[in-house]
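Participant: Just to be clear, the model below is a prediction. Sequence and coordinates:
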Amino acid sequence: MRAITITPGTAHSLRLDEEFPEPDPREGAVLVEALAVGICGTDHEIIDGQYGEAQPGSDVLVLGHESLGRVLEDSTGTLRPGDLVAGIVRHADPVPCPNCAVGEWDMCRNGRYTEHGIKGLPGFARERWRIEPSYAVPLDPALEQVGVLLEPTSVVAKAWDHIERIGRRATWEPRTVLVTGAGPIGLLAALLAAQRGYDVHVLDRVTGGPKPGLVRALGGSYHSDLADLDFEPDIVVECTGAPALVLDSMCRAGNNGIVCLTGVSSGGRSIDFDAGALNRALVLENNVVFGSVNANRRHWQLAAEALSKADPGWLSSLITRRVPVADFAAAYEHADGDIKVVLDFTA
């Protein structure tokens, strides 16, 4: 079968393996036929050789952690042939740590977790893959064209879950949300904010293309200049990782505000910044800044519910390119106007 693979740690070793072995039954009881795989910045960093780890005993890593597939068989009877599913990316560590032991592998304490297509587990960019039922998330059949968005939606579902948990520390009636960055994570964060009835604002430097219209379709306001932001948001969801914008987000939140950082900075840059003033503001205004990454099964299920409630046309607009597997190299090349690029295993 066909699979998209790399040699971990070797930059630009991306290739299409036409005769990759069928998935080992030990990988899981559920056999899935791949429909689509989404591509994100993590994939590009692995292709660049920055990180990535093959499964034990192999020097090849199958890429792909944003999945969508159809069940072919499940020896446990949990799922039925034909069910639409996505595979949860992170698996609990084998020790396990206290968090992994209760299903909160997104909060793993010892770092021994594994991740499909990233760390120690083969990814989903292959024609067939296996997984255990506990790591397979069923999707509404109506999401067949957009269900590949479940993984990034799970990331923001977790972010919103934790924002709301922190918000319960005191009486809190948030109204205004600022999302920085209008990539897939930012737009999906805005979607979940709109579903909660908030006044949504999205900041992104892009002025053309589909992004402004996608935000307005949610009933939100789109900004391309920091100077346009003449308000103090109750909630900030930072989705860029751009150091200057991260710091600005921390400073911009209003009294009792919550800032969730989902973007990952590359590091290596120094900014002249008054850390003491930031500390003073955070303390005196009772503000909270926290980071959020990955998701556990509960968040994946929340994400599936959010996608089911969303406008299918709006979700489809996030997928700006669908590339057949045979043309895989084009899928990993940046093109102007890209939001979400998807490898299509059905073409």
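Facilitator: Okay, I see it.

Participant: from here on, contacts and neighbour counts on C-alpha atoms
Facilitator: Fine.

Participant: ok, A217 - contacts?
Facilitator: A217 makes contact with W314, according to Cα atoms under 8 Å, 6 or more residues apart in numbering.

Participant: again with the one 3 residues further on
Facilitator: Shown here is G220, whose contacts under the criterion Cα under 8 Å, 6+ apart are 194, 199-202.

Participant: Mind putting those into JSON lines with neighbour count and secondary structure?
Facilitator: Conversion of the contacts of G220 to JSON lines gives the following (neighbours: other Cα atoms under 10 Å; DSSP: H, G, I helix; E, B strand; the rest coil):
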{"residue": "A194", "neighbour count": "18", "secondary structure": "helix"}
{"residue": "D199", "neighbour count": "17", "secondary structure": "strand"}
{"residue": "V200", "neighbour count": "26", "secondary structure": "strand"}
{"residue": "H201", "neighbour count": "23", "secondary structure": "strand"}
{"residue": "V202", "neighbour count": "25", "secondary structure": "strand"}
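
Participant: all strands for the stretch 101-250 of the chain, in order.
Facilitator: Secondary structure of the stretch 101-250 of the chain (DSSP state E, counting those that start in this stretch): strands at 114-116, 120-121, 128-131, 136-138, 176-180, 199-203, 221-223, 235-238.

Participant: Would you mind saying which of the ones you listed lies nearest N287?
Facilitator: Among the strands of the stretch 101-250 of the chain, strand 235-238 comes nearest to N287, with 10.0 Å by Cα to Cα.

Participant: got another, please set it beside the one above:
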Amino acid sequence: MRALTTIPLTPDSLAVVDVPDPVPGAGELLVDALALGVCGTDREIARGDYGWAPAGQERLVIGHESFGRVREAPAGSGFATGDLVVGVVRRPDPEPCGACGHGEFDMCRNGGYTERGIKQLDGYASEQWTVETDYAVKLDDRLEDVGVLMEPTTVVAKAWEQVERIGARAWFEPRRVLVTGAGPIGLLAALLGTQRGLDVHVLDLPTKGAKPQLVHGLDATYHHSDMDAIMARVRPDVVIEATGAPGLVFAAMRGAAPYGITVLTGVSSRGRTVRVDAGELNRDIVLDNDVVVGSVNANLRHYAHAAEALAAADLDWLGRVVSRRVPLEDFADAFTPQDDDVKVALSFG
């Protein structure tokens, strides 16, 4: 079968190659791939920035935003031929830390976890793949065209869980949320905000095109002006920062309403500096009882919440989030961003 692979840490090594057909082991599903989401992590691995091949292999099958249909399932597994499924990305450390040992492998404390398509485990960018039933999640049949959005939705499902758990330290009744960035993570964070009945605001740069239209499609408010001015006007109770842009990160931290919660989901590049009045920032956070929390990856609980959120969403809106579908053999096009991209997906078959 064909698979999209790379030699980690080697730029321009991304290639479709023939690999052996997968053979499911005990307790594993055999899955026919339907689509694979392409994100910034995949592009960074393809550039040679990072990535780890499985032990004894030169090449890594890339891809962590999986989506497929079950071909074979073990008897009594709860899965059946024809089910729509995704595979979880992360696996706990074989010698688990406390968090991994309690099923919170997204919060691994010793770094010994592995990840499909990223770190020491082949990913899902192949025509077929296997996955342990304990790390497979079934999706509603209605999501056949948009299930590729599942993995990024798990990321924001976790972010919202963090908001709600932190808010529960005292009375907390948020009304307004600001999401910075109208990429897939930002838009899906906004979706989950509207599903919670909040007044949702989204900030990004484009003044026209898919991103503003998708925000308006949620009955949310789109902004493209100065971050500080928006923060002062909106005074959000919750900020979900999905860009990693340092200026926006610090503006979010200092501009939330009292008792505000800022969740950082975007990853900043190293070596970028911003002038910050650290004393004022510290004073604001302390005196307002604010919280800033980083959030990455997802565990099985977040996958379940994400599946519920997608099943409850408007399918036409979700379909517009998947802005471009590229055949596997044209993978280079998927890894070359275009101006109006939102979520780009590789298609199989």
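Facilitator: Done, it's in. Source: prediction; values computed, not measured.

Participant: any chance of the strands of the stretch 101-250 of structure 1 in a markdown table, plus distance to D161 of structure 1?
Facilitator: Rendered in a markdown table, the data for those read as follows (distance: least, Cα to Cα, whole Å):
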| stretch | distance to D161 of structure 1 |
| --- | --- |
| strand 114-116 | 22 |
| strand 120-121 | 27 |
| strand 128-131 | 26 |
| strand 136-138 | 18 |
| strand 176-180 | 15 |
| strand 199-203 | 17 |
| strand 221-223 | 23 |
| strand 235-238 | 12 |
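
Participant: Select, out of those, the one closest to G69 of structure 1.
Facilitator: G69 of structure 1 lies closest to strand 128-131 among the strands of the stretch 101-250 of structure 1, at 8.5 Å (Cα to Cα).

Participant: Outside of that closest one itself, list whatever touches it.
Facilitator: The set of residues external to strand 128-131 of structure 1 that reach it, using Cα under 8 Å, 6+ apart, is 1, 22-25, 27-34, 87.

Participant: Just give me the mean distance for it relative to structure 2.
Facilitator: For strand 128-131 of structure 1, the mean deviation from structure 2 after alignment is 0.6 Å (mean Cα distance after the TM-score superposition for structure 1).

Participant: Buried ones in that strand, by neighbour count?
Facilitator: Along strand 128-131 of structure 1, these residues count as buried under the neighbour rule (16 or more other Cα atoms under 10 Å): 128-131.

Participant: Next: stretch 288-302 of structure 1.
Facilitator: 288, 292, 294-302.

Participant: nearest to D327 of structure 1, of these?
Facilitator: When the buried residues of stretch 288-302 of structure 1 are compared for distance to D327 of structure 1 (Cα to Cα), N294 wins out at 29.1 Å.

Participant: Can you give me the distance of the nearest residue to D49 of structure 2 once chain neighbours are set aside to H223 of structure 2?
Facilitator: In space, and not counting its chain neighbours, D49 of structure 2 is closest to L9: 5.8 Å by Cα to Cα, 6 or more residues apart in numbering. Between L9 of structure 2 and H223 of structure 2 the computed distance is 38 Å (Cα to Cα, to the nearest Å).

Participant: Compare neighbour counts for those two and give me the winner.
Facilitator: Neighbour comparison, L9 of structure 2 and H223: the larger count goes to H223, with 20 against 17 (by other Cα atoms under 10 Å).

Participant: Skipping its backbone neighbours, what lies nearest that one in space?
Facilitator: Nearest residue to H223 of structure 2, sequence neighbours excluded (Cα to Cα, 6+ apart): L203, at 4.7 Å.

Participant: all helices of structure 2, in order?
Facilitator: For structure 2, applying DSSP state H gives helices covering 40-47, 98-101, 150-167, 184-195, 210-217, 227-234, 246-255, 278-287, 300-312, 315-321, 331-334.

Participant: tell me the average deviation of the fifth one from structure 1 after fitting.
Facilitator: Yep, that's helix 210-217 of structure 2 we're talking about. Following superposition, helix 210-217 of structure 2 is found to deviate from structure 1 by 1.1 Å on average (mean Cα distance after the TM-score superposition for structure 1).

Participant: can you pull the contacts of the closest residue to V156 of structure 1 other than its chain neighbours?
Facilitator: If you skip the residues right next to it in sequence, V156 of structure 1 has A189 as its closest partner in space, 5.5 Å away by Cα to Cα, 6+ apart. Taking Cα under 8 Å, 6+ apart as the criterion, A189 of structure 1 is in contact with 153, 156-157, 179, 237.

Participant: cool, P243 of structure 1 as well?
Facilitator: Shown in contact with P243 of structure 1 (Cα under 8 Å, 6+ apart): 265, 269, 271.

Participant: For it, give its distance to M250 of structure 1.
Facilitator: Shown here: P243 of structure 1 relative to M250 of structure 1, a distance of 11 Å by Cα to Cα.

Participant: quick check, nearest of the buried residues of stretch 288-302 of structure 1 to G208 of structure 1?
Facilitator: Looking at the buried residues of stretch 288-302 of structure 1 and their distance to G208 of structure 1, the nearest is S292, at 29.3 Å (Cα to Cα).

Participant: That closest one -> structure 2?
Facilitator: With the correspondence set by TM-score structural alignment, S292 of structure 1 lines up against S295 in structure 2.

Participant: before we move on, what about L139 of structure 1?
Facilitator: Using TM-score structural alignment as the criterion, L139 of structure 1 maps onto L139 of structure 2.

Participant: Burial check on that match, number of neighbours?
Facilitator: Taking other Cα under 10 Å as the criterion, the count of residues near L139 of structure 2 is 24.

Participant: OK, contacts around it?
Facilitator: For L139 of structure 2, the contacting residues are 83-86, 147, 307, 311, by Cα under 8 Å, 6+ apart.

Participant: who touches the nearest residue to L198 of structure 2 once chain neighbours are set aside in this structure?
Facilitator: Nearest residue to L198 of structure 2 in three dimensions, chain neighbours excluded: R175, at 5.3 Å (Cα to Cα, 6+ apart). For R175 of structure 2, the contact set (Cα under 8 Å, 6+ apart) comprises 198-199, 236-237.

Participant: among the residues you listed, who's most crowded?
Facilitator: Across the contacts of R175 of structure 2, neighbour numbers were computed from other Cα under 10 Å; P236 holds the maximum, 27 neighbours.
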